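[1] this one's sequence-less:
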């Protein structure tokens, strides 16, 4: 899923730059989408998205075998789990260069000491096998420094989206209105949108309670796949209760330009993020964003200018911030325009691609090429 959704355009750009690109991941429905992009794929049968210790132990040797067979010049991993397993596997397979992208460290100051020790310990150990660590925000940069990773191996990459696709000028008003009718939003109703996997750490407890408190003042719409195999998945009973309070669940969608355009306000109540793509997409389409005051979200939202930042888990603050925007169309427009300007200045995916290609070329300049560049 991540190779297509999160990395698809980057993989296409790497191929266009002359690299042979091979995706290595768990088998799944998104393999066909990768093929449509012209990206080869090698499945790792023991790989799973969910935490599965016994299968994870088998995935390491399988990755080593895959990398030995492919003989890539570079293995580029993406955390959490592929980065933990992929970095040492690449080195043990004799891969000359290993790059890892940190999509947010999966531990926060409020987490238990045990969780933080495990997460940071695994990252410290895996980082010993990489040449370069690409980071999405400066707060993770500070953490990696504390974990003992040398500055010359750390690069702040940021994150980006396709601003030519997520452009207000490309919005079709007819599709926007059709979606709003599909969601049961009457003319004049404010639509509050949420995009994210249906796991509790995305803040759905707060979102569901916010929807209950807002009542008929707004239509709350949730877009994202259910992930019943993931730890902390939102259960069916909770979704049914939220639906009874008026929340609309749309499942997984791919027409995200139309989806964001049909929202009036975007909400991200997540407990942990790297550099949230959905919030960047909403900003690029000139939608104000209400998000939690955590790393990653702070890089997207300027409080009081493009949206609001609220404390994690604070339902009252979340509801109040959203209600203020529901009741103030002028502010929604002003903050939305400011969000688009910020997106144009900060969220261009072409910059991320250029930095990554620069890292690849620098590494390859120190050793002759072998066969392929592999993204794991």
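    Structure's in. What do you need? For clarity, every value in this text was computed on a predicted model and none was experimentally measured.
[2] switch to C-alpha atoms for all contacts and neighbour counts from now on
    Fine.
[3] Now do the strands in the stretch 251-376 of the chain.
    265-268, 289-292, 307-310, 372-375 (DSSP state E, counting those that start in this stretch).
[4] So what would you say the end-to-end distance of stretch 241-261 is?
    27 Å (CA to CA, to the nearest Å).
[5] ignore the last one, stretch 293-300
    11 Å.
[6] go on, stretch 184-202?
    With CA to CA as the measure, stretch 184-202 spans 24 Å from end to end.
[7] for comparison:
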């Protein structure tokens, strides 16, 4: 049996800016804090915290200021000092570099690492790259490796004997008592009865070019459908500037950037889409797609990575592959026009979330992983005479 005292867990992530991995951690921290079984400390390497939900939890945290942009080994001694002072039972890492920085602390202080660095399923990996070398080290010295999709395990190929899949869990309370959709549509200048939303960062991993081309095609044929893309961006980024220029000539194409009321906006829209750059990126389980589904929206997304583990073609949406812009645009128009199918897809989406992707289900799975690691640690620490008594 585990010690009845609180389990001390040290979490290590790059930042808490808007993103799927970051949202997932905040949801987990909410669950663990509410359980009363854990003493938690969070370490960041960037001061970006976009989730007020995290601040409201009043969890102690520390930011290690990086000196270098990438592979900053100066983080290692500072993280060691924090670890030695906090004396955690577990170190739970949320990123490739964070896991790497935690290895010396884990090895020297004999604290097991729970590794949650796998959150995507890239189509190609360079096995000779520095990143792949770091991955192999991380996997070797982690006690358990957790991916949020089966596709992630297949892509990164960690040792299967210590790998598990824990699907994202979503806090359904986030979708209660949302503002009136009419007010939200007015706020974001959506003047049409139907709207297609894409929640995604404006980054190379996402295909905003496809989103904008589909928007141009559909809005040239229909005056009752708008397209709105929201997510984190870099102000001087060329793709962001290109999208802003498109909004000037097409009032039905809207790019408000990063927003704080994503749930309310999705609730006010008709269809949720997620187009990824399949040549370099494969989604794990997308939090954006989960939000669409929790709000009973049909989904259109790439047939790649972990998306096919949550979106079921022609059941709660469409998985697309090698499709032209007109074909994709016509799918959007067909869904808008077919209210029965749209509602059927939306209901199926909501049911999938309630059955397989709740916060409670995810939280319990993480707790089970913690217990397995701690039980193994306690077993290995027993003296030989104690082992004889067991047998």
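    Perfect, thanks for sending it. This one's a predicted model, so the numbers in the text were calculated from it and none came from an experiment.
[8] that older thread, using TSV, please lay out the strands of the stretch 251-376 of the first structure together with distance to residue 58 of the first structure and mean neighbour count.
    As requested, the strands of the stretch 251-376 of the first structure are exported to TSV (distance: least, CA to CA, whole Å; neighbours: other CA atoms under 10 Å):
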stretch	distance to residue 58 of the first structure	mean neighbour count
strand 265-268	35	26
strand 289-292	37	29
strand 307-310	41	24
strand 372-375	20	22
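[9] Which one, of those strands, ends up nearest to residue 74 of the first structure?
    strand 372-375 (5.0 Å; CA to CA).
[10] And for the closest one, what's in contact with it?
    19-24, 70-77 (CA atoms under 8 Å, 6 or more residues apart in numbering).
[11] again, 7 Å this time
    Strand 372-375 of the first structure is contacted by residues 19, 20, 21, 22, 23, 24, 72, 73, 74, 75, 76, 77 when judged by CA atoms under 7 Å, 6 or more residues apart in numbering.
[12] Which of the strands of the stretch 251-376 of the first structure sits closest to residue 133 of the first structure?
    Of all these, the one in closest proximity to residue 133 of the first structure, counting by CA to CA, is strand 372-375 (14.2 Å).
[13] Give me the distance from the closest one to the chain's centre.
    21 Å (CA atoms, centre = their mean, to the nearest Å).
[14] ditto for stretch 378-388 of the second structure
    For stretch 378-388 of the second structure, the distance to the chain centre is 39 Å (CA atoms, centre = their mean).
[15] measure that stretch end to end?
    First residue to last in stretch 378-388 of the second structure (CA to CA) measures 15 Å.
[16] do the same with stretch 266-280 of the first structure
    One end of stretch 266-280 of the first structure sits 10 Å from the other (CA to CA).
[17] rewinding a little: please render the contacts of strand 372-375 of the first structure as CSV that adds neighbour count and secondary structure to the earlier fields.
    Listed next are those as CSV, based on neighbours: other CA atoms under 10 Å; DSSP: H, G, I helix; E, B strand; the rest coil:
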residue, neighbour count, secondary structure
19, 18, coil
20, 17, coil
21, 23, strand
22, 22, strand
23, 24, strand
24, 24, strand
72, 25, strand
73, 24, strand
74, 24, strand
75, 27, strand
76, 26, strand
77, 25, strand
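[18] Any chance of JSON lines for the strands of the stretch 251-376 of the first structure, columns distance to residue 84 of the first structure?
    What follows is the strands of the stretch 251-376 of the first structure, written out as JSON lines (distance: least, CA to CA, whole Å):
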{"stretch": "strand 265-268", "distance to residue 84 of the first structure": "27"}
{"stretch": "strand 289-292", "distance to residue 84 of the first structure": "27"}
{"stretch": "strand 307-310", "distance to residue 84 of the first structure": "31"}
{"stretch": "strand 372-375", "distance to residue 84 of the first structure": "14"}
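[19] Tell me which of those approaches residue 338 of the first structure most closely.
    Comparing the strands of the stretch 251-376 of the first structure by CA to CA, strand 307-310 comes nearest, at 9.1 Å.
[20] what does that closest one correspond to over in the second structure?
    Matched against the second structure by TM-score structural alignment, strand 307-310 of the first structure falls on residues 317-320.
[21] Against the first structure, what's the mean shift for that stretch, could you check?
    Aligned to the first structure and superposed, stretch 317-320 of the second structure gives a mean residue distance of 0.6 Å (mean CA distance after the TM-score superposition for the first structure).
[22] Check the offset of the longest helix along the second structure from the chain's centre.
    Across the second structure, the longest stretch assigned as helix under DSSP state H is helix 359-381. Computed by CA atoms, centre = their mean, the chain-centroid distance of helix 359-381 of the second structure equals 21 Å.
[23] Thanks a lot, catch you later.
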